[in-house]
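Asker: okay, here's the prediction I keep looking at, along with the sequence it came from:
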Amino acid sequence: MMDSSPHKLYHVHGFDSRQFLEDYFSGDSDMGFGDDVLKFPIENLREVFTVGHIHGEILIDLSLGSFIHHLYSACEFFKNIMVLKVSNRCIMELKRWVDERTGAFYWGHTSKHLQEKEENSDQFEDKEGKLRSAIQHIVKYDPEKENMTEPLVLPPADCVITTWLLDAISKDQDDYIRYLRKFSRLLKPGGRLIIFGVIDSTYFKVGKEKFHVFTYDEDFLRKAVVGEGFIIDVCKVRKRTALSNINDYKSIIFIVARKEK
C-alpha cells in the first residue's frame, strides 16, 4: 500500500529531538501532557514491574525520541538496559543526559513524581543515577533491516519496551505487524513485550513540523499482538486528558504481553 500521508515519517526524516522533549515532556506548568505521557507510563510500569514479577538480565527499549522517564522502574529489575535509536540526533540527546553533560534535558520533575509514589521515600535513592548506570548500551538501528542493529547481533532480551514508536514508523497495518514481528524477535521465549501506543491518531507535531501516525483501535492492537504469538497479561486504555493541537490522539493504550513462541 502506498503511503498517501502528506506528513513526515519519524524514522525517515528525523526531528529535532530537544524540541520534541520540550513540547511533550517538560515540567513547565503550561505543558499539557503531564498526565498522559509523563505520569501514565511511570505509574503503570512501576506497577507491572513491582507486582508482575517481570525481571531479568536484559531489557531492550525501542521508543520515540530520547525520553527516559518510562525506564525508572525498569532499572530496579534489569541489570542491563539497551536503548535502540533510529537517529544520531536522538543518540546524542540521550548520551548528553546519561553522561550528565552541560545542557542535558532536565528530568527532575519526573523522578520527583515517582518519589511521591514510593511507599517508603527513604528507599528512594538517586533514581536518575541508577538509570544512568543501568543504560549500558545505546545502539543505532534501522527498522528496515532484517537484523536491525547490523552488524551487531543483540543477545535475546527478557523484556522489550516500545513506547509510541510503532505508531510513528508504521504506514499501515502490514507495516505495523512487520515491525512488531521484528521487535518480538528480540525477546526470549517467555519474555515480556510492553507497548505504549496512541489510539485514533493521525499526526503529531514537533515544532512546526508535522509527522505521520498510523491510525488504529484497541481491537487491531490486541489482535496484532496475539497474532504474533503473545498472551496479553495487561491491557489498559486511558482517555486523552491533554488540551493541545500539536497531536490528535484520542486515547493511550498500554499492553503487557508474554511471548509464547
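Answerer: That came through, no problem.
Asker: could you use CA atoms for every contact and neighbour count after this?
Answerer: OK.
Asker: in this structure residue 248 contacts residue 198, no?
Answerer: No. Contact criterion CA atoms under 8 Å: residue 248 and residue 198 do not qualify, at 9.3 Å.
Asker: more neighbours, these two?
Answerer: Legend: neighbour count by other CA atoms under 10 Å for residue 248 and residue 198, higher for residue 198 (29 against 19).
Asker: show me the contacts for the more buried one.
Answerer: By CA atoms under 8 Å, 6 or more residues apart in numbering, residue 198 lies in contact with 164, 167, 249-253.
Asker: how about the helices in the stretch 1-150 of the chain?
Answerer: Counting by DSSP state H, counting those that start in this stretch, one finds helices in the stretch 1-150 of the chain at the ranges 10-13, 17-24, 40-51, 88-98, 108-117, 127-134.
Asker: make CSV out of those and add distance to residue 65 and mean neighbour count.
Answerer: Output for these, formatted as CSV (distance: least, CA to CA, whole Å; neighbours: other CA atoms under 10 Å):
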stretch, distance to residue 65, mean neighbour count
helix 10-13, 9, 15
helix 17-24, 6, 18
helix 40-51, 15, 17
helix 88-98, 6, 18
helix 108-117, 17, 16
helix 127-134, 17, 18
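Asker: which of those sits closest to residue 206?
Answerer: Each of the helices of the stretch 1-150 of the chain has some distance to residue 206 by CA to CA; the shortest is helix 17-24, at 5.4 Å.
Asker: below is an additional structure, to be compared with the one above:
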Amino acid sequence: MEHTTNLYSSHVLDTKTLLETYFSPRTPELLFIETTKIIMIALHKTFKSGFVKGKSLIDISLGPTIHHLAAICEFLEEMTVLKFDDACLKEMKKWVHKEKDAYNWTHLSKVMEEITDKSDTWQAREEMLRAKMTNVSKYDFTEENPTGSLVLPKADCLLSMWGLEFISKDHEAYPKNLKIFSTYLKLGGYLLIYGDINVTFFKVGEHKYNLLACGNKFVKKALTDGGFKILQFDIVERKTPTNLVDHEKLFFVIAQKVKEV
C-alpha cells in the first residue's frame, strides 16, 4: 500500500531505496540522466569555465548524494554538507568515513570520464572530495536556526538540489527558506539551484512525498526579491516516462547575491 506524507522530514526516509531508485546503475537511463548526469555536466562546466568561482561551498540538497559535489571538488578548497534529516546525515557520514555498508558510487566514474575526458581514477576523486568536506551536519529546517549551535562562516557558493521545494510547505515559506539560504552566502557569492518545475510528489518505495509545485516565474521572482541577480536560468524538458515523480520540467539556475534582504 502506498502511503502519503506531507513533508520530506515527516517520515524516516529509506536512504538506500532512494539512492537505488534515482541515482544507481539500476535507475532507468532517462531518469538517471535527469537526476545525476545533467547536473554533473552543468556544474563541472560552470566551475571549469570560471563563470562561478570561490574557495568555499555549502551544499543543502536532497538525500545523501555526492555526484554533484564529485563533479566540482577540484575547483573548491572546502565544502560544508548539510542534510535535512538524521537518516540522510547518517548515510552521508558512512560514505565520508568509508564504512563497509556505505553506498557504492563507483558507477559515476563513467560519467566523470565523459565529462572530463580523463581517465583519472574514481577512487582518487572520492578521496579528494572527502578531504574537502570539512563539515557534514544537520539542517533542521523546522527550527528558526536550522544549523543549531553550528556557526558557519559565509561561503562563496551555495548549492541546492531539490531543496526548497522539499522543505517549503507553501509559497510563503519558499522565499523565507531562500532568505535563510542567503544568510550563509557572502555578498557577491553564488547560489546554484537544480530543481523541478511544477512537481507535486516523488516516491521512495511505498512512500509518496508531497512537494511544493513552483513555476519558473515564481522561482525567478523569489530570487530577485531575495536579493539575487539571475545570471543563468536553464530549462530542461522532461523526457523520462517514470511515474516515480511528476515534474513537468527541470531547471538549473545560477544567481549572484547582490544585496542583503
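Answerer: Okay, I see it. Not measured: the values here are computed from a predicted model.
Asker: next SSE downstream of the biggest strand by length in structure 2?
Answerer: When structure 2 is parsed with DSSP state E, its longest strand is strand 185-197. Per DSSP states H and E, the first helix or strand lying C-terminal to strand 185-197 of structure 2 is strand 201-204.
Asker: show residues contacting that next one.
Answerer: By CA under 8 Å, 6+ apart, the list of residues contacting strand 201-204 of structure 2 reads 13-14, 17-18, 21, 208-211, 244-247.
Asker: before we move on, what about stretch 36-53 of structure 2?
Answerer: Residues contacting stretch 36-53 of structure 2 (CA under 8 Å, 6+ apart): 23, 67-68, 71-72, 75, 111, 115, 156-157, 190, 194, 252.
Asker: cool, stretch 228-247 of structure 1 as well?
Answerer: 32-36, 180-181, 184, 201-206, 222, 225-226, 249-261.
Asker: show the buried residues in these.
Answerer: Using 16 or more other CA atoms under 10 Å as the burial test, the contacts of stretch 228-247 of structure 1 include 32-34, 36, 180-181, 184, 201-206, 222, 225, 249, 251-259 as buried.
Asker: ok, residue 144 of structure 1 to residue 225 of structure 1 distance?
Answerer: From residue 144 of structure 1 across to residue 225 of structure 1, the span is 20 Å (CA to CA, to the nearest Å).
Asker: err, residue 59 of structure 1, not the other one
Answerer: 19 Å.
Asker: next up, the contacts around the residue nearest the centre of structure 2.
Answerer: Nearest residue to the geometric centre of structure 2 (CA atoms, centre = their mean): residue 161, 2.5 Å. For residue 161 of structure 2, the contact set (CA under 8 Å, 6+ apart) comprises 60-62, 193-195.
Asker: export these to CSV and tack on distance to residue 50 of structure 2 and neighbour count?
Answerer: Output for the contacts of residue 161 of structure 2, formatted as CSV (distance: CA to CA, whole Å; neighbours: other CA atoms under 10 Å):
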residue, distance to residue 50 of structure 2, neighbour count
60, 22, 22
61, 23, 23
62, 26, 20
193, 17, 22
194, 19, 22
195, 23, 24
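Asker: where in structure 2 does the strand or helix carrying residue 232 of structure 1 fall?
Answerer: Residue 232 of structure 1 belongs to strand 230-239 when assigned by DSSP H and E. Aligning strand 230-239 of structure 1 against structure 2 (TM-score structural alignment) gives residues 228-237.
Asker: how close does the host helix or strand of residue 166 of structure 2 sit to structure 1?
Answerer: Assignment of secondary structure by DSSP H and E places residue 166 of structure 2 within helix 164-167. Here the mean offset of helix 164-167 of structure 2 against structure 1 after fitting is 1.1 Å, by mean CA distance after the TM-score superposition for structure 1.
Asker: that helix aligns to what range in structure 1?
Answerer: Under TM-score structural alignment, helix 164-167 of structure 2 corresponds to residues 166-169 of structure 1.
Asker: for the counterpart of residue 205 of structure 2 in structure 1, which non-adjacent residue is spatially closest?
Answerer: Residue pairing (TM-score structural alignment): residue 205 of structure 2 is matched to residue 207 of structure 1. Closest residue in space to residue 207 of structure 1, ignoring its immediate chain neighbours: residue 19 at 6.4 Å, by CA to CA, 6 or more residues apart in numbering.
Asker: what is the aligned counterpart of that neighbour in structure 2?
Answerer: So, by TM-score structural alignment, residue 19 of structure 1 is matched to residue 17.
Asker: same check on residue 138 of structure 1?
Answerer: Under TM-score structural alignment, residue 138 of structure 1 pairs with residue 136 in structure 2.
Asker: ok, now residue 218 of structure 1?
Answerer: In structure 2, residue 218 of structure 1 lines up with residue 216, judged by TM-score structural alignment.
Asker: give me the neighbour count for that match.
Answerer: 17.
Asker: ok, it - contacts?
Answerer: residue 197.
Asker: got the contact list for whichever helix or strand residue 182 of structure 2 is part of?
Answerer: Using DSSP H and E, the element containing residue 182 of structure 2 is helix 173-183. Here helix 173-183 of structure 2 makes contact (CA under 8 Å, 6+ apart) with 154, 158, 164-165, 167-168, 222-223, 226, 257, 261.
Asker: ok, of the residues you listed, which come out buried?
Answerer: Judged by 16+ other CA under 10 Å, buried ones among the contacts of helix 173-183 of structure 2: 154, 158, 164-165, 167-168, 222-223, 226, 257.
Asker: and the gap between residue 111 of structure 2 and residue 7 of structure 2?
Answerer: Distance from residue 111 of structure 2 to residue 7 of structure 2, by CA to CA: 32 Å.
Asker: repeat for residue 167 of structure 2
Answerer: Counting by CA to CA - residue 167 of structure 2 and residue 7 of structure 2 are separated by 7 Å.
Asker: so who does the nearest residue to residue 230 of structure 1 once chain neighbours are set aside touch?
Answerer: Of all residues not flanking residue 230 of structure 1 in the chain, residue 259 sits nearest, at 4.5 Å (CA to CA, 6+ apart). By CA under 8 Å, 6+ apart, the contact set of residue 259 of structure 1 is 184, 187-193, 229-231.
Asker: likewise residue 167 of structure 2?
Answerer: Here residue 167 of structure 2 is in contact with 7-8, 141, 177 (CA under 8 Å, 6+ apart).
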